[in-house]
Structures are given as C-alpha cells and as structure tokens.
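Colleague: any chance you can model this:
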Amino acid sequence: MIDAHTHLDVRSFEDLEKMALCGIETIITCAHDPYKMSVPEVCLDHWDRLINLETKRGKMVGVDVKVAVGAHPMGYPKNWELLIKKLPEFLDNENVVAIGETGLHYLTDDEKKLLKEQLYLAKDYNMPIIVHTPEKNKKEALLEILKILDEVKIKDNLVMIDHINKDTVDLIDRDVYIGLTVQQPMKISPMEASEIIKNYNKKFILSSDLGSLKADVYALPRTKLCMKKIGVEDDKIVSSTYKNAKEFYRL
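Modeller: This is a model prediction of the structure:
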C-alpha cells in the first residue's frame, strides 16, 4: 500500500513503525504549515527538513518516504514569490515526487494567484501536483480550482484534487486523480470512501492525511478491509490503495 498524503514531520517515529507493520510500503509526506510561515526562509527550511530528515526516518523503519514540496494555502508568507523562484531547485531531488500541498482554502485572490503559479511550474516541469480542497466551502473551492486548471491548461494526469467527498465527486468531469482522505474529523469514513470507490469509475487515491490533529495511522488497511467487506472489485481495491498513487507519483 501507498499512503499518498501525510505530514510525517509532526508524527512520531512509533507512528511510522506502525504504518510499516500494517503493510504500507511507501509514504508521501507533503509540505504544509507546521509553523507560522512568516517569511520564505521558514518554508525553505521546512522543505529541506522533509527531504533530508523524513526520508531518513522512513529508512529506519523500512518504509520508502517520498516528498512533495510547495506552499500550502493555509500558511504561506506574504512575499511568496521567492518560493516560486526557489521551488525548481528542489524538484531535481530524487526524493521529491510532486509539488504540494497547494490548492485553495480561504478562496482569496492571493491564494488563487499562488495556486496558478505552482500549477504553471508543474506544467513546465512536467511534475505531479497535489491540490487541496477545504472542509468548508468545498464545492465553491472545487469549482474555482477547475476553472483555474482550465486557464493553466495543465494535463489531467499531472493533477490530484484532494480531500474529495461524496458531495463533490460528481463535479469532477475530467480525468484527474481524485484524493480521498479517510478517518479524520471533517473528512470521510472508511465506509464512505469504500462506497465512493465502489460506485464510480475514477482514478481514486486513498490517504490518511496524517498531521498534527486527530488521524488514523491504520486508515488505509482499515479502508481496504471495508472495501472487501462490501464487495468492491479487487482491481479497484488495488488501484485506490497502490496502483493509482504509484502511477501518479511515478514511483
């Protein structure tokens, strides 16, 4: 299994070990806002930590940790233009597999500009990009994201729109990857994720979004078991827990 979206820098070594023990072979840890991102240098140090420390912690428990770097919409500096300038320097690292987590949260004009710039980088560097949708105003944010994707003209296979639920899955009318975040407050349960995967033929990718708040290190194996219980096709189970993430991140 591949846990396709986490924030390992705020989780314990014991959590990584539990994930390894339950059959997770690869974990993607994404840039986020663990501190007040008051200046670009804080973000750059955060990216550096993910690349140079979290990958080593993964090796210690026998898990392959890969990294996504980018500016998160919930916390980024006012002068974020420097991050856009510096981001390409990180993309050549063998442990970096995507740009992200980026996206929209508060739906400000500045956020939209920041998202566009990161999408243009993803397009120019042919790099996968993880696009966040918020808990509140999810439909409104998703529709705005879809407009921005059209404007940037980025290929569908480079984009994962994340944190999608049963109320928004129908709105996605293109062949992007769709992230389902399981077993978190304000996100979806293993049963809800299983039913979505059973009822739709889309490129779903499951993840736990482990971070500093309540989350489940067993989100993927728990959802895998749930899918088996309700009769989800074996191919869909493999695709949502492994194959689609492997394809998207080019692992």
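
Colleague: every contact and neighbour count from this point should use C-alpha atoms.
Modeller: Noted.

Colleague: quick one: Pro34 is in a strand?
Modeller: No: assignment of Pro34 by DSSP: H, G, I helix; E, B strand; the rest coil gives coil, placing it outside any strand.

Colleague: how many residues are close by the nearest residue to it once chain neighbours are set aside?
Modeller: Nearest non-adjacent residue to Pro34, counting by Cα to Cα, 6 or more residues apart in numbering: Val10, 7.6 Å away. The number of residues packed near Val10 is 12, by other Cα atoms under 10 Å.

Colleague: ok, now how distant is Val10 from Cys226?
Modeller: According to Cα to Cα, to the nearest Å, Val10 stands 28 Å off from Cys226.

Colleague: tell me where the chain has helices.
Modeller: Secondary structure of the chain, counting by DSSP state H: helices at 13-21, 40-49, 55-61, 81-91, 109-124, 138-152, 190-199, 219-229, 234-238, 244-249.

Colleague: so which of these is nearest Ala98?
Modeller: Relative to Ala98, the nearest member of the helices of the chain by Cα to Cα is helix 244-249, separated by 6.8 Å.

Colleague: remind me what that closest one packs against, helices and strands.
Modeller: If you count contacts as 3 or more Cα pairs under 8 Å, 6 or more residues apart in numbering; DSSP states H and E, helix 244-249 packs onto strand 2-6, strand 203-207.

Colleague: alongside the first, I'd like the structure of this one:
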Amino acid sequence: MKYIDPHIHMVSRTTDDYRRMALAGCVAITEPAFWAGFDRSSPQGFLDYYRQLTDTEPRRAAQYGIRHHCWICVNPKEAEDAGFAREVMSLIPEFLEKDNVLGVGEIGLNKNSRN
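Modeller: Presented below is the predicted three-dimensional model:
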C-alpha cells in the first residue's frame, strides 16, 4: 500500500530514513518549517534553511521515488523579535514561487514566551 506522510521533519533525518520510507510505500511527504532546536542568529540562517527545504530535501527524497513538498515560515519562538521576524518574512515570497512549496507553515503559539 502506498502512503503520504503529511507532517515530517526530514532535514533532521538521515538518507537511510528516506530509503526505509520508500520501502514501506511512502510516495510523498510534506515538511513544515520548524524551530531547529536553537535560535538562528541571522536571516541568512533562514535563507540557508529555506534552500535546504526547497532544493536539497527534494533531491534527497527523489533518489528514493518520494515527492517532497514543504511549508515555509518563521516559527513563533524565533518571531519574538519583531524586527528580526520582518527581515525573515521578507525572504519568504521568493520561496513561495517554488513548485514544491505548498504555502506558509508551520505556524503556532510559543508557550515559552509572551506571544
């Protein structure tokens, strides 16, 4: 049976995981942008991350016959600094034009902050 994984974070997974998923019948995934476990120190860090989601991960997935789609965002934790968040958000429109980008996400609330 073939399946689609609607929410998975492959940037933190090994290529072996793509192989195992393909063997189990995975044909497509959607990967929302998320907090990396550390706060990025500049908008350039997000630019690199967005390129990984839109270029690197689709190539890795395609090696195993899996279609990779993603969502682009600045996560709530790193959006605490409004000026920083605006800089990052100014980068997003160019990525929304990419074929594998479904829209804006992962969005939510940050329980560790005022927002």
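
Colleague: circling back to that earlier point, rebuild the helices and strands packed on helix 244-249 of structure 1 as a markdown table, extending it with mean neighbour count and distance to Leu91 of structure 1.
Modeller: Below are those laid out as a markdown table (neighbours: other Cα atoms under 10 Å; distance: least, Cα to Cα, whole Å):
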| stretch | mean neighbour count | distance to Leu91 of structure 1 |
| --- | --- | --- |
| strand 2-6 | 26 | 18 |
| strand 203-207 | 27 | 22 |
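
Colleague: can I get those strands in CSV including distance to Thr102 of structure 1?
Modeller: Below are those laid out as CSV (distance: least, Cα to Cα, whole Å):
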stretch, distance to Thr102 of structure 1
strand 2-6, 12
strand 203-207, 16
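
Colleague: can you count the residues close to Asp17 of structure 2?
Modeller: By other Cα under 10 Å, the residues close to Asp17 of structure 2 number 12.

Colleague: distance of it from Ala61 of structure 2?
Modeller: Distance from Asp17 of structure 2 to Ala61 of structure 2, by Cα to Cα: 10 Å.

Colleague: swap in Leu91 of structure 2?
Modeller: 24 Å.

Colleague: out of the two, which sits in the busier spot?
Modeller: It is Ala61, of Leu91 of structure 2 and Ala61, that has more neighbours when counted by other Cα under 10 Å, with 23 against 17.

Colleague: in contact with the aligned partner of the more buried one in structure 1, which residues?
Modeller: Using TM-score structural alignment, the partner of Ala61 of structure 2 in structure 1 is Gly58. Gly58 of structure 1 makes contact with Leu16, Asp64, Val65 under the criterion Cα atoms under 8 Å, 6 or more residues apart in numbering.

Colleague: how about a cut-off of 10 Å?
Modeller: Leu8, Phe13, Leu16, Glu17, Ala20, Glu25, Thr26, Ile27, Asp64, Val65, Lys66 (Cα atoms under 10 Å, 6 or more residues apart in numbering).

Colleague: redo these as a markdown table? Include neighbour count and distance to Ile161 of structure 1.
Modeller: Listed next are those as a markdown table, based on neighbours: other Cα atoms under 10 Å; distance: Cα to Cα, whole Å:
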| residue | neighbour count | distance to Ile161 of structure 1 |
| --- | --- | --- |
| Leu8 | 26 | 20 |
| Phe13 | 15 | 29 |
| Leu16 | 21 | 25 |
| Glu17 | 18 | 28 |
| Ala20 | 20 | 26 |
| Glu25 | 17 | 23 |
| Thr26 | 22 | 20 |
| Ile27 | 25 | 18 |
| Asp64 | 20 | 23 |
| Val65 | 24 | 21 |
| Lys66 | 23 | 19 |
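
Colleague: which of these sits closest to Leu119 of structure 1?
Modeller: Lys66 (19.9 Å).

Colleague: that closest one touches Glu25, doesn't it?
Modeller: No: judged on Cα atoms under 10 Å, Lys66 of structure 1 makes no contact with Glu25 at a distance of 11.0 Å.
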